[in-house]
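Peer 1: Generate a structure from the sequence data that follows.
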Amino acid sequence: MHRNFALAALALGFAAPSAANAASADRAPFGTLADGSPVEVVTLTNSHGMRARILSYGAILQGVDVPDRDGKIADVTLGYADMQGYLTAPNYFGATVGRYANRIKAGRFTLDGKGYTLALNNKTNALHGGVKGFDKRPWRIVEVAGGATPHVTLAYTSADGEEGYPGELQVTATYSLNDANELTVDYRATTNKPTVVNITNHSFFNLGGEAAQRSIYDAVLTIPAETTTSVDATLIPTGSFRLVAGTPFDFRQPMVIGSRIRDARDPQIVFGQGYDENYVLARTLSATPRLAARVTDPVSGRTMEVLSNQPGVQLYTGNFLDGTAVGKSGHAYRQGDGIALEPQVFPDTPNQPALGSARLDPGQTYHNVIVYRFSVSPR
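Peer 2: As a prediction, the model looks like this:
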């Protein structure tokens, strides 16, 4: 456990682990879908009082409660207090997105000589799995367990042809919370015929607190990547790898997010209306999770590190939040109210072999493991 986070836990009364404040996993009703079927929430709590709430709808991360440097606990994710918000204006808050996260150009790709057509739900492109992707589907809760590392496993079967993708896909999402204040999301999938897969978590974080009513522009971001996959005006990769050196996209050293987010001299900023770009961490998967990004809120002291085995991480600064979504605290979410850091393979990879491969064949297992590690920094 990080020492500074431990001090914050002590200030909240979360002292050394004991029977009185043992880790737990609790299951409860959350709401219902339009057809009346129930949605449940599973709350994972570690022995220091950190909490994560996961919905059986969309395998959504509905909330993460962590203390600041003074011990004040707050929810640091954007989202809704009830099901109505997720059904009417989802905005991918906390969502598990797939079958293919990010964009596929013109909603088309070819696999083994056969063409596939997807819904165009992002202007001229397909985005995040389609009109009704994994984020808008009911998932089955297959296991809830307490113990030293409380966890929940959810499962979803994506039918052959669903949203235009080939192959029946068996998907699991396991959320676990340990006493090092690490929330891990483990995605796995298998298929019965060749397909393409890219699953990630689309949580928006504001380490100042979801209810703080201040943007993430004053937060400090680090991304250890030398290049991005540059995009065109429709946010599809051009196929080239662009050096971040000398651009507003250089976060190799800690940098205030808002210091260059409106630098319109860079066309990539204009295309995304802020940051909306894939960073190249590597060209291949890693055997173990590696650092993808680090964010620190200087006011609260909360720090989050994101680690994953994936080759890329999409940085998105909530550029299209327009005030129409009213969140858990009752205030309208606007541009810059949250930051999404989405570990994944690169956008439009099914159409651009030079960017890697998103192919999954029978007998193989797709695996994306994401770790959100929380701590606090001193004043």
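Peer 1: all contacts plus neighbour counts: C-alpha atoms, from now on.
Peer 2: Noted.
Peer 1: wait, what's in contact with the closest residue to Arg373 other than its chain neighbours?
Peer 2: Using C-alpha to C-alpha, 6 or more residues apart in numbering and skipping the chain neighbours, the partner closest in space to Arg373 is Glu182 (4.3 Å). For Glu182, the contact set (C-alpha atoms under 8 Å, 6 or more residues apart in numbering) comprises Val371, Tyr372, Arg373, Phe374.
Peer 1: Contacts for stretch 230-243, please.
Peer 2: Here stretch 230-243 makes contact (C-alpha under 8 Å, 6+ apart) with 103-105, 124-125, 226-229, 268, 271-272, 277-278, 347-348, 352, 354-355.
Peer 1: returning to what we had before: please report how far the residue nearest to Arg373 lies from Leu235.
Peer 2: Per C-alpha to C-alpha, to the nearest Å, Glu182 is found 32 Å from Leu235.
Peer 1: now swap in Leu177 and tell me
Peer 2: 34 Å.
Peer 1: What of Pro298?
Peer 2: From Pro298 to Leu235 the distance is 31 Å (C-alpha to C-alpha).
Peer 1: again, but for Asn192
Peer 2: Computed as C-alpha to C-alpha, the Asn192 to Leu235 distance reads 31 Å.
Peer 1: okay, those two: which has more neighbours?
Peer 2: A count of neighbours by other C-alpha atoms under 10 Å puts Leu235 above the other of Asn192 and Leu235, at 20 against 16.
Peer 1: count of neighbours near the closest residue to Pro138 other than its chain neighbours?
Peer 2: The shortest distance from Pro138 to any non-neighbouring residue, by C-alpha to C-alpha, 6+ apart, is to Tyr57 (4.5 Å). Around Tyr57 there are 29 other residues, counting by other C-alpha under 10 Å.
Peer 1: Second input sequence below; structure requested for side-by-side comparison:
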Amino acid sequence: MQVKTEAIKVSDQQWQEFTLSNDLGMEVSILNYGGIITKILAPDRHKSFENVVVSYKNYEDYIANPNFFGALIGRVAGRIQDASFELDGHTYTLLANDNDNHLHGGAKGFHNAIWDAEAFEGTDEVGVKLTHQSPDGEGGYPGNITMEVTYTLNNKNQLSISYQGTTDKKTALTATNHSYFNLSGDLKDTMLKHNVTIDSSKFVELDEELIPTGEQLDVDGTVYDFRNGRTIEDGTTSDFKQNLVAGNGYDHYFLFDNTKEEKIVVKESDSGRKLTVTTDQPGFVMYTSNMMAETLSLREGKSRKYLGLCLETQASPASLHHEGFPSVVLEKGERYTAKTTFEFGLV
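Peer 2: Next up, the predicted model:
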């Protein structure tokens, strides 16, 4: 097992890319800029290693990165209604970067920070630890935040992302990674035929601006019922209002039932690849790249709709405006912790 480090010069910035490799041939490449995963090489049933995440052809495109490809997201992942929230009677106003709402930490979030990075190697795992200081008031959020995010690859083809954060003032914090998975390998196909199983019987209703209404809907009898597995294509061809609101697909928060250790399982029959997600988070946003433009230069060609599947494990920003949702509030002196593991196997 080893970690290779490469210096990347982009515009007037100096980045580092860390490539983690295990004894089985799997590789994961991560930038210290935004903690961005730029490549995951995973085997198919014929032991052919191909990239299974959406990546830009040119590193420069990660600076704008409107789709947040592969990036760490924070301070709060997801949309915050009206770009504001209240804590203890004080209203905090954030940058509105998604109509009148705040999305994925705003213009200056975790996704475009240059993180301090330290690689490590062991006999059974390798990784890189990223640390970042976000000052009080950055993006409109209260509190000085100290974040530590560790990417670890082991010899079971498991990529784990562990998050830790502390604050000196009561604030809002829930982080995630925004990789777009495509198990066909090297973007040979869209992920419409990917079969997904989710341990969830409830999802969050969205309004026309993709803001949670405060209602949690039962998946029964809808194309949001993934408990026994279904293809992503079901939601893209559905005339169900929630699919139409999301741009003919999914962009919704699912609350885990916690009846299974495996919270999400994704299978792709042609390659034989399987992605299993375990997490200590209460739910996740599934986004099916419904809004992806067709003009982006990617590692394997041009972009298009439905090219990647985001599995954004996190608490819910809806908790800042509605009761009954997993909280994103972090108290002074409290430690934020989260962990998600992506295991790459075969069907």
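Peer 1: picking that back up, whatever residue of the second structure lines up with the residue nearest to Pro138 of the first structure: what's it in contact with?
Peer 2: Under the alignment (TM-score structural alignment), Tyr57 of the first structure pairs with Tyr33 in the second structure. The contact partners of Tyr33 of the second structure, by C-alpha under 8 Å, 6+ apart, come to Trp15, Gln16, His111, Asn112, Ala113, Ile114, Trp115.
Peer 1: give me that answer again for 10 Å
Peer 2: 8, 13-17, 62-63, 71-72, 110-117, 130 (C-alpha atoms under 10 Å, 6 or more residues apart in numbering).
Peer 1: So which residues of the stretch 151-300 of the first structure form helices?
Peer 2: Secondary structure of the stretch 151-300 of the first structure by DSSP state H, counting those that start in this stretch: the helices cover 267-272.
Peer 1: ok, now how distant is the residue opposite Lys302 of the second structure in the first structure once aligned from Phe30 of the first structure?
Peer 2: Matched by TM-score structural alignment, Lys302 of the second structure corresponds to Ala332 in the first structure. As judged by C-alpha to C-alpha, Ala332 of the first structure and Phe30 of the first structure stand 22 Å apart.
Peer 1: The longest helix belonging to the first structure maps to which residues in the second structure?
Peer 2: Secondary structure assigned by DSSP state H gives helix 3-11 as the longest helix of the first structure. The alignment of helix 3-11 of the first structure onto the second structure (TM-score structural alignment) covers no residues at all.
Peer 1: Would you indicate which residues of that helix are buried?
Peer 2: Asn4, Phe5, Ala6, Leu7, Ala8, Ala9, Leu10, Ala11 (16 or more other C-alpha atoms under 10 Å).
Peer 1: List of residues touching the next helix or strand after that helix?
Peer 2: The first helix or strand that comes after helix 3-11 of the first structure along the chain, using DSSP states H and E, is strand 24-32. Strand 24-32 of the first structure is contacted from outside by 37-47, 49, 51-57, 81-84, 141, 144-152, 176-177, using C-alpha under 10 Å, 6+ apart.
Peer 1: quick one: which of those sit in strands?
Peer 2: Using DSSP state E, the members of the contacts of strand 24-32 of the first structure that fall in strands are 38-45, 51-55, 141, 144-145, 151-152, 176-177.
Peer 1: ok, now which ones touch the spatially most distant residue from the centre of the second structure?
Peer 2: Here the centre of the second structure is the reference, and by C-alpha atoms, centre = their mean the most remote residue is Gly89, at 31.1 Å. Shown in contact with Gly89 of the second structure (C-alpha under 10 Å, 6+ apart): no residues.
Peer 1: what lines up against it once you look at the first structure?
Peer 2: By TM-score structural alignment, Gly89 of the second structure lines up with Gly113 in the first structure.
Peer 1: From Gly161 of the first structure, how far off is that match?
Peer 2: For Gly113 of the first structure, the distance to Gly161 of the first structure - C-alpha to C-alpha - is 17 Å.
Peer 1: do the same with Ile216 of the first structure
Peer 2: Counting by C-alpha to C-alpha, the gap from Ile216 of the first structure to Gly161 of the first structure is 39 Å.
Peer 1: Which one's more surrounded, those two?
Peer 2: Using other C-alpha under 10 Å as the criterion, Ile216 of the first structure and Gly161 rank with Ile216 on top: 26 against 12.
Peer 1: aligned partner of the more buried one in the second structure?
Peer 2: Ile216 of the first structure maps onto Met191 in the second structure, by TM-score structural alignment.
Peer 1: So that match versus Val76 of the second structure, what's the distance?
Peer 2: 27 Å.
Peer 1: Ser184 of the second structure too?
Peer 2: Counting by C-alpha to C-alpha, the gap from Ser184 of the second structure to Val76 of the second structure is 31 Å.
Peer 1: One more: Val196 of the second structure?
Peer 2: Distance from Val196 of the second structure to Val76 of the second structure, by C-alpha to C-alpha: 26 Å.
Peer 1: between these two, which one's more packed in?
Peer 2: Val76 (26 against 20).
Peer 1: What's the match for the more buried one in the first structure?
Peer 2: That one, Val76 of the second structure, aligns with Tyr100 by TM-score structural alignment.
Peer 1: Just confirm that match contacts Asp135, I think it does.
Peer 2: No - look at Tyr100 of the first structure against Asp135 with C-alpha atoms under 10 Å: they stay out of range, at 11.3 Å.
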